[in-house]
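Chemist: Just a sequence and a predicted model for now, questions to come.
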Amino acid sequence: MTIKTRFAPSPTGFLHVGGARTALYSWLQARANQGEFVLRIEDTDLERSTQEAVDAILEGMEWLGLNWDEGPYYQTKRFDRYNEIIAKMLEEGTAYKCYCSRERIEALREEQAAKGERQKYDGHCRDQGPRDTDEPFVVRFKNPTEGSVVFDDHVRGRIEIANEEMDDLIIARSDGTPTYNFCVVVDDWDMGITCVVRGEDHINNTPRQINILKALGAPIPEYAHVSMILGDDGAKLSKRHGAVSVMQYRDDGYLPEALLNYLVRLGWSHGDQEVFSLEEMKQYFKLDDINKAASAFNTEKLVWLNQHYIKSLDPVYVAKHLEWHMADQQIDTSNGPALAEIVTALAERAKTLKDLAASSRYFYEDFAEFEESAAKKHLRGVAMEPLQLIQKKLAALTEWTQEAIHNAIEETAAELEVGMGKVGMPLRVAVTGAGQSPALDLTMLLIGQARCEQRISKAIEFVATRINS
């Protein structure tokens, strides 16, 4: 049997990290077993579903690289199919029309609450015959009243719910639209889903859905209900803990590899291993290894993973993701080094691609002013002679190589009989505008000979003005 899983978000908002982890686990279950992965958009909530949210979900899935084999399917395009099944169930007696008014239902709930009883529909219309009337009605599933539903959850273990605990679920509203719990059942059946991976908030829905599947004579999939993700303070993850939208992590400078690696470890493990490639995830992932305890989000761990991937992935690949941030920060990269070279030069210092982009601006654009603290410390009168001499030596270079630049700096220090720092630090501030950069010879190589000479002249003018003021 081919393993077939699905991710079925509702397009009422962005793709959040909890949903992304569920999608990842479902995707891995399919990929680890040479199965198929389906993307389904559950948009039956017509008032809250938006095209903007659909686009955000698709963008998030594509950015993460969680490719699907079928879909995206849209529930709103399958209403004819749902209504066909509902009509058949009414005919077979596994569903019935309920004419109870909203007032009656509310009164029933108040009475049950006053008695301390569980609030559920009392089956008033369950065994009544069809009415020849124009009264509005809903369609309810005739849930079994005896026995229980038992299923072995991959995460929770054995779960048993007595049928008497459940009421007759509404499967079609009074306006004729089918309800979420019913659409899910028909979709999973029609699409041949063999394993459902979803959040623990759906556990109460599962027995109801299993009973409907049984009534339809459909196969019952396996289930895995994963725990929620908490913030580092133990509360449910929310906006106050930082970014919760997947694409916000893109905007904040994280690589998809880092977020996927982090999410897979939020509730799943393979020994003590922390860093996993996608291939390793596919090789080792098993649903039964998911921890049923809630997981706490730790941003520091995510940052650590992001730094690891910025440093270890192919610079050309990282540069493709960096392009977005350069454009977002309006840095024109057409006049300067290849982005892959920037990644190689700055990877050791960068926590995020957003930081990397910001710190690389001087490779492509001239700066209006020197960083105040760096200029105050290093562009003083004593820097004049080293700057003038190194400028001459650099101008005389016929080959602009890292070795030639390094030798010129060394020779300047030797001639002036000063330490390398007395030449290097004023030079660094001159060419970058700041007091920190990668190795100076590499930095200057990437900035280019003409730009370096122009910036050194600017620094010499700055020192001269400072001396004369």
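Modeler: Okay, I see it.
Chemist: When you work out contacts or count neighbours from here on, use the C-alpha atoms and nothing else.
Modeler: Will do.
Chemist: now the strands for the stretch 51-200 of the chain?
Modeler: 70-74, 95-98, 138-141, 148-153, 157-162, 170-172, 195-199 (DSSP state E, counting those that start in this stretch).
Chemist: Distance to Thr333 and mean neighbour count added to the ones you listed, as a markdown table?
Modeler: Below are these laid out as a markdown table (distance: least, C-alpha to C-alpha, whole Å; neighbours: other C-alpha atoms under 10 Å):
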| stretch | distance to Thr333 | mean neighbour count |
| --- | --- | --- |
| strand 70-74 | 36 | 15 |
| strand 95-98 | 64 | 24 |
| strand 138-141 | 61 | 23 |
| strand 148-153 | 52 | 16 |
| strand 157-162 | 55 | 13 |
| strand 170-172 | 56 | 23 |
| strand 195-199 | 43 | 22 |
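Chemist: Now the ones you listed in a markdown table, please, with extra columns for distance to Ala56.
Modeler: Compiled in a markdown table, those are given as follows (distance: least, C-alpha to C-alpha, whole Å):
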| stretch | distance to Ala56 |
| --- | --- |
| strand 70-74 | 13 |
| strand 95-98 | 37 |
| strand 138-141 | 33 |
| strand 148-153 | 31 |
| strand 157-162 | 34 |
| strand 170-172 | 29 |
| strand 195-199 | 20 |
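Chemist: Out of the ones you listed, the one nearest Met444 is which?
Modeler: strand 70-74 (49.6 Å; C-alpha to C-alpha).
Chemist: follow-up on the earlier one: for Val316, which of the strands of the stretch 51-200 of the chain is the nearest?
Modeler: strand 70-74 (30.8 Å).
Chemist: for the closest one, packing partners?
Modeler: If you count contacts as 3 or more C-alpha pairs under 8 Å, 6 or more residues apart in numbering; DSSP states H and E, strand 70-74 packs onto strand 36-41.
Chemist: What is the burial count for Asp232?
Modeler: 14 (other C-alpha atoms under 10 Å).
Chemist: these two touch, right, it and Phe297?
Modeler: Yes: counting by C-alpha atoms under 8 Å, Asp232 touches Phe297, with 5.4 Å between them.
Chemist: Presented hereafter is structure B, for comparison with structure A:
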Amino acid sequence: MSIVTRFAPSPTGYLHIGGARTALYSWLHARQNRGRFVLRIEDTDRERSTDEAVAAILDAMAWLDLDHDDEIYYQTQRFGRYAEVIEQLLAEGKAYRCYSTAEEVEAMREAARARGEKPKYDGTWRPMPGKTLPEPPAGVDPVIRFATPLDGVTVIPDLVKGEITIANTELDDLIIARADGTPTYNFCVVVDDMDMGITHVIRGDDHVNNTPRQINIFKALVEGEVGDHGRLPYYAHVPMILGPDGKRLSKRHGAVGVMRYREQGFLPDALLNYLVRLGWAHGDQEIFTRGQMIEHFDIANVQGGASTFDPEKLLWVNQTHIKASAPADLVGELRWHLARFGVADTTDPRLAEIADVQKGRCKTMKEMAEQSLFLFQEVAEYEPKAVKKHIKTATPDILAEVRDTLAALDGWDREALAGAVRAVAEANALGMGKVAQPIRIALTGGPVSPSIDDTLVLLGREATLARLDRAAAAFRSLKAG
């Protein structure tokens, strides 16, 4: 048996956190079983689907590196196939044309409510043995309805929730094609899953109500039982993600599109690590590499209850991943964030070294880029509080001495640089901090940076000497004034 999963977003907005977790679970199940992962864009809602949303979803999937197999499928490119299957169902008596207006259907539902029954379409146009159908009204384009079984039950052997049984009498005769001929969501999904050989449908539990309808359409099209692999798929409905207040995660909790998390400085593997743990566990392990997620993930171990999104926990996971990453693996995100801060040339060969120096000091890649800007941009101003605290009357002369000592060095390595700064401090009977902080302010504009020797190495000889000259003059002028 070859496992085939799919992620099938509707392009009506960005890829949100819940969708990303669903995609991740589907991707992991396929990759763990050496199966196929299908990406399908369910864009039949032409009023709400946009090209911008499609691009946003594809960008997010690419950034997360949730790679798909085969081509990307678009439902709007499969209308011919859907029409073919609808004609098949009509020919077999498993679907029928319905001429009831929306107002008439609503009246049927109101009447059912008045009788204390579940509101639904009453089957006026459904062919039945011995039943005479009304004469089709002139000038009315019918919808196509699926003839749902009138008795029996539909069983969903859910891999997360356990077996779910729905009486078919609870189900409506679903519209599978609108009056204008466009097919509907629940029908298209079935045809797609059937044609693409999907073996496992992993999706949010807001789809539970759709599943029995889809299973009945499946059974009308294929032979076999749910989960017999090769015909009908298994289902796994994963629970929703809640905000800290216990309500469904939404924008008011800060829930935004996946790419917004990139803008905030999260690593893709860190975000996936956090998402995989929202509903699944492997012992007490919190931090997972991508390979470990593939190795250990089991859809059957996904919990049935909702999970709570914790921004602080996500930040901790991200910081842990940054610290554990090889510097070269951080360069891509560092480059991206530097460009957002206006650094035009992000091909700098120092980026891996910068990442190595900064990764133990930063919680996000945005923070790393921001704290590294002094390496790419001239110091525009010196932080007033830092100047007031650390710049004394003798500081300009000390900086000039540091500048001359550094200029005399044959090499520009950490050991030599640290020794030179130390020599100036000792010659002036000062502690290292009394010399290092003015140097830091002169080079970066503020009192915080990597170690002085790291800062000097990364900034380089030419820029260091120029900034020390400028700062000494600026501080001398400041003290004189």
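Modeler: Received it, and whenever you're ready, just let me know what you need. Predicted model, so just to flag it, every value in this text is computed and none were measured.
Chemist: Give me the TM-score for these two chains.
Modeler: Scored against TM-score structural alignment, normalised by the length of the first structure, the superposed chains reach a TM-score of 0.97; 469 aligned residues with a C-alpha RMSD of 1.5 Å.
Chemist: How about stretch 465-481 of the second structure, which residues are buried there?
Modeler: 465, 467-472, 475-476 (16 or more other C-alpha atoms under 10 Å).
Chemist: From the chain's centroid, how far away is stretch 401-413 of the second structure?
Modeler: Distance of stretch 401-413 of the second structure from its chain centroid, counting by C-alpha atoms, centre = their mean, to the nearest Å, is 48 Å.
Chemist: which part of the first structure lines up with that stretch?
Modeler: Using TM-score structural alignment, stretch 401-413 of the second structure lines up with residues 389-401 of the first structure.
Chemist: Need the contact partners of that stretch.
Modeler: 404-405, 408-409, 412, 423, 445, 448-449, 453, 456-457 (C-alpha atoms under 8 Å, 6 or more residues apart in numbering).
Chemist: Reformat the residues you listed as CSV; add secondary structure and distance to Tyr262 of the first structure.
Modeler: Formatted as CSV, those follow (DSSP: H, G, I helix; E, B strand; the rest coil; distance: C-alpha to C-alpha, whole Å):
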residue, secondary structure, distance to Tyr262 of the first structure
Ala404, helix, 43
Ile405, helix, 41
Ala408, helix, 45
Ile409, helix, 44
Thr412, helix, 48
Val423, helix, 44
Leu445, helix, 36
Gly448, coil, 39
Gln449, helix, 42
Glu453, helix, 45
Ile456, helix, 44
Ser457, helix, 48
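Chemist: Those residues into a markdown table, with extra columns for distance to Asp252 of the first structure?
Modeler: Shown next, in a markdown table, are the contacts of stretch 389-401 of the first structure (distance: C-alpha to C-alpha, whole Å):
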| residue | distance to Asp252 of the first structure |
| --- | --- |
| Ala404 | 38 |
| Ile405 | 35 |
| Ala408 | 39 |
| Ile409 | 37 |
| Thr412 | 42 |
| Val423 | 37 |
| Leu445 | 29 |
| Gly448 | 30 |
| Gln449 | 33 |
| Glu453 | 35 |
| Ile456 | 34 |
| Ser457 | 36 |
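Chemist: List just the nearest of those to Pro221 of the first structure.
Modeler: Of the contacts of stretch 389-401 of the first structure, the one sitting nearest to Pro221 of the first structure (C-alpha to C-alpha) turns out to be Leu445, at 60.3 Å.
Chemist: ok, the alignment partner in the second structure of Asp314 of the first structure - contacts?
Modeler: Taking TM-score structural alignment, the alignment pairs Asp314 of the first structure with Ala326 from the second structure. Shown in contact with Ala326 of the second structure (C-alpha under 8 Å, 6+ apart): Asp356.
Chemist: switch the cut-off to 10 Å
Modeler: 352, 355-356, 359 (C-alpha atoms under 10 Å, 6 or more residues apart in numbering).
Chemist: related to what we said a few turns ago, I'd like to know which of the strands of the stretch 51-200 of the first structure is closest to Cys125 of the first structure.
Modeler: Of all those, strand 95-98 sits nearest to Cys125 of the first structure, with 5.3 Å by C-alpha to C-alpha.
Chemist: The helix or strand that contains Ala30 of the second structure: which residues count as buried?
Modeler: Taking DSSP states H and E as the criterion, Ala30 of the second structure maps to helix 17-32. Neighbour-count burial for helix 17-32 of the second structure flags 17-32 (criterion: 16+ other C-alpha under 10 Å).
Chemist: Could you do stretch 208-216 of the second structure as well?
Modeler: Applying 16+ other C-alpha under 10 Å to stretch 208-216 of the second structure flags 208, 211-216 as buried.
Chemist: try stretch 270-290 of the second structure
Modeler: Within stretch 270-290 of the second structure, the residues that count as buried by 16+ other C-alpha under 10 Å are 270-281, 287-288.
Chemist: Setting the sequence-adjacent residues aside, check what's closest to the equivalent of Met432 of the second structure over in the first structure.
Modeler: When the first structure is aligned by TM-score structural alignment, Met432 of the second structure is paired with Met420. Sequence neighbours aside, Ala413 is the residue nearest to Met420 of the first structure in space, at 5.6 Å (criterion: C-alpha to C-alpha, 6 or more residues apart in numbering).
Chemist: so the one you found is in which element?
Modeler: Going by DSSP H and E, Ala413 of the first structure is in helix 402-416.
Chemist: How about residues contacting that helix?
Modeler: 385-394, 396-399, 401, 417-424, 427, 439-446, 449.
Chemist: Alright, I will stop here.
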